[in-house]
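**Q** Just a sequence and a predicted model for now, questions to come.
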Amino acid sequence: YPWDKSSLKSMPVDLQQFEKLDAYALKVNITNSVEELVKALLKQARTDLEKVRAIWMWICHHIEYDVVGYHNKSQLSSKPIDVLQTGKSICEGYAGLFEQMCSIAGIQCMKLSGYSKGYGYKMGQTFTGDSDHAWNAVYLDGRWHLLDSTWGSGAVDDSFTKFTFRYNEFYFLTHPALFINNHFPDNSNWQLLKPTLSLKDFENNMLHNSNFYMLGLLTAHPETAVIQTVNGKASVSVDCRSATLFTFKLKGTDEHGLMTLKKHGMKLDIYPQKTGSHKLQIFAKPSKASEDVYNCVLEYVVECKSVDKAMRFPKDLHQPVGPSWFTERQGFLRPSHPDPIIHTNDGRCSLTFTLGKDISVLASLHSDNSSLTEDMRRRHIMQIHRRNQIELKIHLPHTGNFVLKIYAKKKSDPGNYDYIFNYLITCLNTEVKWPAFPQSYSKWVEDYEILEPLSGLLPANRNVQFKLKMHGVAKVLVQAENTYPLTQSRDHWEGTCNTSGCREVFVMVHENANHSFYSHVLKYEVETQ
């Protein structure tokens, strides 16, 4: 029956109601007789579901996977009593013990066998010959349900030499539509699905490990494990229930892609810079998680036939790119540019946000082929504040790809700025060569605004028009070879200054008519002859 995405289980299960029973089952310590063990476990179990749960919990926490026996099957007994007494087995023994304990408890249970995408599975492989795994079906509330106590108990390391108990709730009464993802029974009726899946589809389908579902992820596209690039690009998307953070690795780096977070998932475009087959891994963590631990949720193989050289991203580009629910939470609301890439033809662009919090913002520009100093990285961006709106005006120093990094901190915090997000800015026009904005000093207040001149480099021997929006000052002077006072009209100060005979021009303010000293607020350079 189809998965309606509301539950990972095939029947309603309230795990909180199992807490007492689970704790009781873990403490039962009988290993000399299967009958005695079952009798003890059932003392606290009333319903059939509770009986199955008690048996499941006991097996998952007391039987370990026999890595030695797996390599030497001839010496291995999968008889339930032997499994119980040695406390170890392989899947065959887990399923056999489960079946016998259920039958003693009066519950119908089947041992099933088939192919699995478990240890040693290689993406896209085919399955032939004998089945490689065993699990169970139990009959509860008038229908059959699936479970796998081997996989519920823990995991084997990559070299298959060490087993670690790590309980996994996912494999208890798993919904058949999810169980089929990595269990293919010899008898297709035991898929408990209509229509049933063919072996070919099982082989081709994407493997979602239990992390995928436990993190609230719903679907991934494409559904096949191998992706062919089209014109050098491959795309993957994931849908999920709630806000989730993602990262990815293509051959171990996150450089050749562009990942954007969506409210219910993410989208990733990959541009491998080498042809051939590359492993793509996608990692996720819930946005509320305190630890910085991402779990691998998907693995693809990307087959790249041609490389799109134009999509080489600057190494400073940080994933994810562009605004999202995450940047909204940090106080950046209503972005003028919702997309991760900003294209500019003349080398200029302007972004606006509404600030939802009382924050100070810092922005800087980075590119692989420019030697911008830290100071210049900031001076190609001008911040303009209008009440709770912020505008970032950007003038690129040359053509190419740039990363615009945006940082913020609470105004009340004395500390450092935190990195929030970044955009990719692209400009193909080779003529572009904008000078930096004028340098501003600490007395230049956040909501002052330069109307002209915007360029921090003034022409020599010219009259230059100044127009500045400033409030709360008594006088404004422009200091070149001579001093030029600006006059106030409504909300701005304006006037002209001549640049001959000087290398620098300063704008200075008199904050209070009674004081004699001026504060520097802006500095312009003058072109050399």
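**A** Alright, I've got the coordinates.

**Q** okay, CA-based contacts and neighbour counts for the rest of this
**A** OK.

**Q** for the stretch 1-150 of the chain, what spans make up the helices?
**A** Secondary structure of the stretch 1-150 of the chain (DSSP state H, counting those that start in this stretch): helices at 19-27, 34-41, 48-62, 67-71, 80-86, 91-104, 149-153.

**Q** so how far is the last one from its chain's centroid?
**A** Right, the one you point to is helix 149-153. The chain centroid and the centroid of helix 149-153 are separated by 28 Å, computed with C-alpha atoms, centre = their mean, to the nearest Å.

**Q** Residues contacting it, please?
**A** Contacts with helix 149-153, where a contact means C-alpha atoms under 8 Å, 6 or more residues apart in numbering, come from 56, 59-61, 63-65, 90-91, 94-95, 98, 135, 165-172.

**Q** ok, second structure coming up, stack it against the first:
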Amino acid sequence: MSRLHSYSESDVNFYYVDDNAKKANPQKVDTFDKLITHLKKAIQDRRHEELYLVRGILVWIAQSQSHSGREARYNTPLFYIQQLVERRISPAEVFKIFCGYAGIECEQVTGRAKAIRYRAGDSDSEYLKHHTWIAFKADGKWHLMHPQWSIQAFVGYEHGGEIEIEKDGREKIKVRTEKQGRPMFMVNDFWFCTAPEIFVTRCFPDDIKWQNPDGNVFVNTVNDFLALPDLRQGFYDMKLCLLIEEKSCVLHSKNGKCYVSVMTEKDGAKAIDFSYELAMEGTSGDDLKPKDMKQLVLHQICGKERNIIKFEIRLPVVGTYWFRLAVGLVHEPDKKRNCCEFKILCKEACKDCRRFPMCAGLGAYGYGPQAEEAGLVNSSQTDAKINMKPNKGKSKQTIATFKTENDPETDMSYAAQIIKSGSDEVDGDSIDIILEGTTEVVHDKKQGKLTVNANVPKDGEYALVVTAKDLKDKKNKKEKPVAGYLVTTHEDEDDKRTNAQIKQQERKVRCENHKVAKIEERNRLVDIIDSTRMEIDSLKVSGKRK
């Protein structure tokens, strides 16, 4: 995974600079000289003096937006903040003015940007053009920053002309109209000194040299820029890698199915949580039958290191779809960020478009964090999807084994159940049915091993759900679902082909990451050497003055 920023992240710390900037009352630092003097007070590391100064300017502007209602004298810092909030001047213009007073070399850059109105697969439209951002030179190196995205965020915006079909396993069938959202003042560190190779995926300059003033050009044409996979801040924050064959924001379904897969760092599923949304182009959902739409996306956790997150998407009708992912930490479910978005073109509907069986509220199939919390480790089953032949008899085959605590006195109790893919209808809706007698769980406490055996009576798709119960917990007497697997009797050639492609892409990504790690280590060492030289030169100059 490439770096997030153009400065050395191991060598720079903004804590004291940010804290000092927040303490600068706009009414007291009422001239640029006073403001710059105040911001410089917190700068101890002279190697990065200019970088820290621009950072202080960013934080001060962001937090001062709330003071814009007060009267300010012309050509003062607060005057320009008022002009900014009233939209009389752009954020890029404000930053260029502030950088000028601070003695920082700064250029205003124009070009195309994939901003809030952008949707994956959009063509080159007017709303993509005429955006502005800045490039500034600090301590001998150029950095890119999108001022507006660094100090403001829009919340609540929604695209119009869509029908929301499914969100995290729940059927919606909701027609959307465009919602403008509202601005929120904040500092977004991601867009300050963003790494050029990331910045160019969202902002394509009219003058190509401003992609990366100190290095190589990454994207050659506007068409290349528009075709790039639509990867958002959450994707980079969580250090994800994309594992799809089509390196594009537009995917083409095959046989009415589409696959999107990402790779996390090792054991990523333990800490990272995804949510998804499937929407379709249109303004009316009258032709869509809710019973055919429920659970069209299979969310899976796969891989030996639990770091492959795969989504299998079944498309019931011909049309244009959008698939969106958000990502966050498991313990912060309400703080997810946009991760990625794909436009899916479906020219052939999925034949026999069965809905996936619900996974007992687990959210994802496979070995996830709930299983480990329940004392189940080292699952033998690395895939979330299991193929088996139907068997009407009593014999069962081993589906998965787990290691458990090697303690005969353990008070954890485990069970499993097979849930039939809903096909019966009650009041027009589908239901899930638990099939009795189809599972067997053997817990060898001395060996610390749990074996799950099962069979299915006929062809179809089923959910195998492993449950756990802490016998010491007297308050919660119910068994809790901790792991789920999709059991299918169907041989799916599309699935086999996709799994082979994922493995191939995974190998490529690992090789690329290894190369990137070497380059970043080299750059880190070069930065240390350059910084040391600058410090030595500074000491020499100081010594001569004395």
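**A** Structure received. Source: prediction; values computed, not measured.

**Q** Of all the helices of the stretch 1-150 of structure 1, which one is nearest residue 5 of structure 1?
**A** Among the helices of the stretch 1-150 of structure 1, the nearest to residue 5 of structure 1 by C-alpha to C-alpha is helix 149-153 (21.3 Å).

**Q** so where is that closest one in structure 2?
**A** Using TM-score structural alignment, the residues of structure 2 aligned to helix 149-153 of structure 1 are 147-151.

**Q** That stretch vs structure 1, average offset?
**A** Following the fit onto structure 1, the mean deviation recorded for stretch 147-151 of structure 2 is 1.1 Å by mean C-alpha distance after the TM-score superposition for structure 1.

**Q** that older thread, may I see the helices of the stretch 1-150 of structure 1 arranged in a markdown table, with mean neighbour count as well?
**A** Output for those, formatted as a markdown table (neighbours: other C-alpha atoms under 10 Å):
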| stretch | mean neighbour count |
| --- | --- |
| helix 19-27 | 16 |
| helix 34-41 | 18 |
| helix 48-62 | 21 |
| helix 67-71 | 15 |
| helix 80-86 | 19 |
| helix 91-104 | 23 |
| helix 149-153 | 25 |
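
**Q** With residue 252 of structure 1 as the reference, name the closest of the ones you listed.
**A** Proximity to residue 252 of structure 1 (C-alpha to C-alpha) singles out helix 149-153 among the helices of the stretch 1-150 of structure 1, at 27.7 Å.

**Q** Contacts for the next helix or strand after that closest one, please.
**A** As assigned by DSSP states H and E, the chain's next helix or strand after helix 149-153 of structure 1 is strand 154-156. With contact meaning C-alpha under 8 Å, 6+ apart, strand 154-156 of structure 1 is reached by 60, 64-65, 67, 119, 162-168.

**Q** Could you list the buried residues of the helix or strand following strand 154-156 of structure 1?
**A** Sequence-wise, the next helix or strand downstream of strand 154-156 of structure 1 (DSSP H and E) is strand 163-165. For strand 163-165 of structure 1, a neighbour-count test (16 or more other C-alpha atoms under 10 Å) marks residue 165 as buried.

**Q** And stretch 211-220 of structure 2, by the same measure?
**A** Across stretch 211-220 of structure 2, burial judged by 16+ other C-alpha under 10 Å covers 211-213, 218-219.

**Q** chain center to it, what's the gap?
**A** 25 Å.

**Q** now swap in stretch 352-372 of structure 2 and tell me
**A** The chain centre lies 20 Å from the centre of stretch 352-372 of structure 2; the measure is C-alpha atoms, centre = their mean.
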